[in-house]
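A.B. asks: Just a sequence and a predicted model for now, questions to come.
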Amino acid sequence: MGGGGTDGDGDWAVLPFPPRLADVTLALVGKVGSGKSATANSILGDDAFESKDSYRAVTGTCQKRSREFHDGRATRTVNVIDTPGLFDMDSTAEHVQKEIAKCMDMAKDGLDAMLMVFSAQSRFSSEDEKAIESIKLFFGNEVLDHMILVFTHGDVVGGESSWNKKLTDSAPAYLQDMVNLFANRVVLFDNNTSDMRQRESQLKKLFCAVDFVISRNHGRAFCNQMFTQIKEMHPVSMSNKEIYDDYLKQISKMVEEKLNSTIARLENQLHEEQKARQAVENNLREEIRVLKDRLKKAEEEAEEEAKPGSSCIIL
C-alpha cells in the first residue's frame, strides 16, 4: 500500500503537494457492515454517526457532518457524507435514487474524494465488484481518479504486512488489479483501536491519500454534468420547505433517469456477453462434432482395413 500511482506517479509520501484545500468533502460508499459509519466517526473524531457491527443497515439515509482539524500546517474543514448501502442487493431502485440525489445535493460543489469502504475480514465478492462497476457506469470512469479504497477491521487481519500478504496470495484478480491501480490510494483502517498514536497515524495516511487525489486532479473536485445541474437548480433559500421538496423531487427525477440508462447499459452489456458466450459454446460444439465425425470415420476405415481380404496382396 504505497508505491506508484495509476499513471506511474511516485510514492505519495514524497510528492510535492500544492497548498492543501482548506475545505474538503468526502463521501463514504460501501455495503452494509463494511464499517462506513465507524470510519466516518474515526475521521470526525467523535460518534457523529450511529455505528455497530451488523449485517443490517445502521445508516438509513445520507447524513453529513463536519469538523475542523489542524494537519500540522493549517486548520482545515472536512465534510463527511455517510451513505446507506446504496449498492446492496436488497436496496430498492426508489431508495437508491432518493439517496444518491441526497448525497449529490450535500456535495453540490463536488466531491474531493470518494471513499470505497470494504471490510478486510470479509471475502471480496462479486457483489463488491459490481458495486465498483455500477459506480463507474453511473458517474463515468473519471470518478476513479477521485476514489480511495479503505479496508476496515485492520486489527482482525493483523496489520498492513499481513494484509498485503493476504492480498498478494489469495485476493481475487479483480481486487488485486484495483489495489495495483490505486497503489497510493489504499488505506487499512482499525476503527476499534484505543491507541491514539495509531488513530493519528492512519488518519494521516488517509489525508495523504486525499491530498494526493486533490493534487492529481489539480485541486478540482469530482463534478460531472449532474453535479453542475444540481448546483444551478439549488434554491437560494433553504427555509421554504415546499420549494426545497420540489427541488429534491427534480434531482431525484434526474437520478432516476440516469439510473434507468445505467441499468439499460448493464442489461445490454449482459446481453452482449451472453451472446458472445453462446457463440463460443456453439463454436466449441461444432468443433467437437467435427472431431467426433473424423474419429468415427477413422474408426470405420480402420475396421474396413482389418476385414479379411481387404488388403491387396501382390504375388
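C.D. replies: Everything's here; your move.
A.B. asks: use CA for all of it now, contacts and neighbours both
C.D. replies: Noted.
A.B. asks: and Ala57, which of the three is it?
C.D. replies: coil (DSSP: H, G, I helix; E, B strand; the rest coil).
A.B. asks: number of nearby residues for it?
C.D. replies: Residues lying near Ala57 (other Cα atoms under 10 Å) number 16.
A.B. asks: How about the contacts made by it?
C.D. replies: Going by Cα atoms under 8 Å, 6 or more residues apart in numbering, Ala57 touches Val32, Gly33, Pro84, Gly85.
A.B. asks: Quickly name whichever of the residues you listed is closest to Ile230.
C.D. replies: Ranked by distance to Ile230 (Cα to Cα), those are led by Pro84 at 20.8 Å.
A.B. asks: Name the nearest residue to the closest one, ignoring sequence neighbours.
C.D. replies: Spatial nearest neighbour of Pro84, excluding adjacent residues (Cα to Cα, 6 or more residues apart in numbering): Thr59 at 5.0 Å.
A.B. asks: Likewise for Gly159?
C.D. replies: Nearest non-adjacent residue to Gly159 (Cα to Cα, 6+ apart): Leu188, at 7.9 Å.
A.B. asks: Quick check: the one you found touching Thr152?
C.D. replies: Yes - counting by Cα atoms under 8 Å, Leu188 does reach Thr152; the two are 6.1 Å apart.
A.B. asks: okay, now the residue nearest to Gly159: neighbour count?
C.D. replies: Residues lying near Leu188 (other Cα under 10 Å) number 25.
A.B. asks: mind listing the strands for the stretch 51-200 of the chain?
C.D. replies: With DSSP state E, counting those that start in this stretch as the criterion, the stretch 51-200 of the chain has strands at 63-70, 75-82, 113-119, 147-152, 186-188.
A.B. asks: Which one, of the ones you listed, ends up nearest to Ala298?
C.D. replies: Per Cα to Cα, nearest to Ala298 of those: strand 113-119, 57.8 Å.
A.B. asks: let's bring in a second one:
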Amino acid sequence: MAQAPLSDPDCLIEIVLVGKVGCGKSASGNTILRREEFKSSCSFSTVTKTCERKTEVVCGRKIALVDTPGLDCAEVSSNELFLSLKNKTYKVVNIFLLVIQLGRFTKEQNAAVQKMEDIFGEEVRKFTMILFTHGDMLKRTSIEDYIQKAGEPLGQVIQRYGQRYHVFNNESGPPNQVTELFEKINRMRTVVHNRSYYFVSSGATKSELLLYISMKTGLSFSIVEKELDRGILILTDGFTYLSVMEDIMEYDVKRVEEMKILEEERKRLEEERQEFMGMEIMFKMTRIYWPLWSRRVEEQERLEEERERLEEERKRLEMEIFEELWSWRYVVRNRSEEEIKRLEQRERCEEERERRKEESERREKESERREEERKDL
C-alpha cells in the first residue's frame, strides 16, 4: 500500500535501529534525535533490553525512532524481538537502519545480519540502509576504500542491501551527517515507491493481510480485496496468501494493469466530456468541435468494448486452465487405478504359479513314494 512521500511534513516516518550488541545503535539514535534519549554504553554488554520508541521532528520531518536490543542478545529471543517491535511500530516500518561498527567485519557481525533476515525475512532488504558507526576510524580513508579492503563478506552484505549505506561519527561528526542520512533515505524510499515493511503473523486480521498482499504485489488495497472476494486470492488458516495458480495470477495482474490504463483513460475522457458538455457555449458548437467530440465518444466506446473483451478473455483462460487441471487429475487417477489392478493381477498370477508348482512337487513326491512301495512289494 502506497505511503505518503517523505517530503510530506505530515508524514510520520517509522525508523528502526537494528544491529549486534555494542555496535552503536543507541548512540546513533541520540545523534539523530540530537539529544540523549537512549541509554548508550561503550561496553559490549547489552544496555537496551526492550524496544524503545521516541518521536521527534528531525530535518523538518516527523519521525518515530525505535531502538532495539542487540540481535545477538541472549536475553531477548527472536520471537520476543519481533512481537515487541510489531507492537511498538503499530505493525509498519518505513526504514530499517542496520548498524555496523567500522573495523574488522567479524563472523559475529555477519551472523547478526543473517539473523535480521531470519527474523524479518529477505523482504526487509528493500527497506534497509546500512549505517556505519565510529566514522572517526576512517581518518583519511574513504568509506568506499574501506568496504573494498574489508573483504568479500562485507561486500556481499553491501550488495544484498542495494549499495545503500551511510557513515556516522557519534562523538564529533559533521553537523550535516543527519541531513545527508535523510536525503539518502528519501532517495531510497523513492526507489521502492514509498512502500513499507508490514508485520504479518498467524494472528493477523484480514485487513492486515490485505495490507501485506498490497505491499507485496504493488496492487491497491481495493483491488486486492476484490481479487480475494473473487477467489483469485485465498486465505489459509495461517493467514498467508496463495494464488489459485501462478499463471492465473500473473495474467490477472497484467489484466489489472491494462484495466488501470483503460479506466484512467475512460475517466479522463469522461471528465473532458462532462466539462465540455457543461460549458455555456455548448449550443454554439461548430463543425470543428462536433467531430472531435464524436471521436472521443467513439474512443470511449472502443475502450469499453476492449475492457469487456479482456474480461471475457480472462474468464475463458481461467476456465481452460481449471478444465485442464481437472482433466489431468482424472487421467492421473485412472492411470493409478489401472496400475493397481495390473499389479494385483500380477500378484494373483504369481500366487497361482506358486500353487501349481507346489502341487506338481507334491504329485512328484507322491509318485516317488508309490514307486518305492511298489518296489518293496
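C.D. replies: All right, it came through fine. Please read these numbers as outputs of a predicted model, since none were measured by experiment.
A.B. asks: After superposing, what score do the chains get?
C.D. replies: In this superposition the chains share a TM-score of 0.58, using TM-score structural alignment, normalised by the length of the first structure; 204 aligned residues with a Cα RMSD of 2.7 Å.
A.B. asks: Just tell me what the residue nearest to Pro84 of the first structure corresponds to in the second structure.
C.D. replies: Aligned by TM-score structural alignment, Thr59 of the first structure pairs with Thr48 of the second structure.
A.B. asks: if I pick its match, what's in contact with it?
C.D. replies: Taking Cα under 8 Å, 6+ apart as the test, what Thr48 of the second structure contacts is Ser26, Lys39, Asp67, Thr68, Pro69, Gly70.
A.B. asks: Let's have the residues you listed in a markdown table, adding distance to Leu17 of the second structure.
C.D. replies: Shown next, in a markdown table, are these (distance: Cα to Cα, whole Å):
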| residue | distance to Leu17 of the second structure |
| --- | --- |
| Ser26 | 8 |
| Lys39 | 14 |
| Asp67 | 5 |
| Thr68 | 6 |
| Pro69 | 9 |
| Gly70 | 10 |
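A.B. asks: And the residue nearest to Pro84 of the first structure, how far from Ser37 of the first structure?
C.D. replies: For Thr59 of the first structure, the distance to Ser37 of the first structure (Cα to Cα, to the nearest Å) stands at 7 Å.
A.B. asks: hey, where'd the helices end up in the stretch 151-300 of the second structure?
C.D. replies: Secondary structure of the stretch 151-300 of the second structure (DSSP state H, counting those that start in this stretch): helices at 152-160, 177-191, 206-217, 221-230, 246-278, 289-376.
A.B. asks: err, the stretch 1-150 of the first structure, not the other one
C.D. replies: For the stretch 1-150 of the first structure, the helices defined by DSSP H, counting those that start in this stretch cover 36-44, 93-106, 126-139.
A.B. asks: hmm, which of the contacts of Thr48 of the second structure are the buried ones?
C.D. replies: Buried members of the contacts of Thr48 of the second structure, scored by 16 or more other Cα atoms under 10 Å, are Ser26, Asp67, Thr68, Pro69, Gly70.
A.B. asks: which one in the first structure is aligned with the first one?
C.D. replies: Matched across to the first structure, Ser26 of the second structure falls on Ser37, judged by TM-score structural alignment.
A.B. asks: In contact with its match: list those residues for me.
C.D. replies: If you count contacts by Cα under 8 Å, 6+ apart, Ser37 of the first structure has them with Phe49, Glu50, Ser51, Thr59, Asp82.
A.B. asks: what does Arg76 of the first structure give?
C.D. replies: So Arg76 of the first structure contacts Leu21, Ala22, Asp23, Val24, Glu68, Phe69, His70 (Cα under 8 Å, 6+ apart).
A.B. asks: mind checking how far the match of Ser26 of the second structure is from Glu299 of the first structure?
C.D. replies: For Ser37 of the first structure, the distance to Glu299 of the first structure - Cα to Cα - is 69 Å.
A.B. asks: Tally up the residues packed near Arg369 of the second structure, please.
C.D. replies: Neighbours of Arg369 of the second structure under the rule other Cα under 10 Å: 12.
A.B. asks: my bad, Lys241 of the first structure
C.D. replies: Lys241 of the first structure has 10 nearby residues by other Cα under 10 Å.
A.B. asks: next one: Ile263 of the first structure
C.D. replies: The burial count for Ile263 of the first structure: 15, using other Cα under 10 Å.
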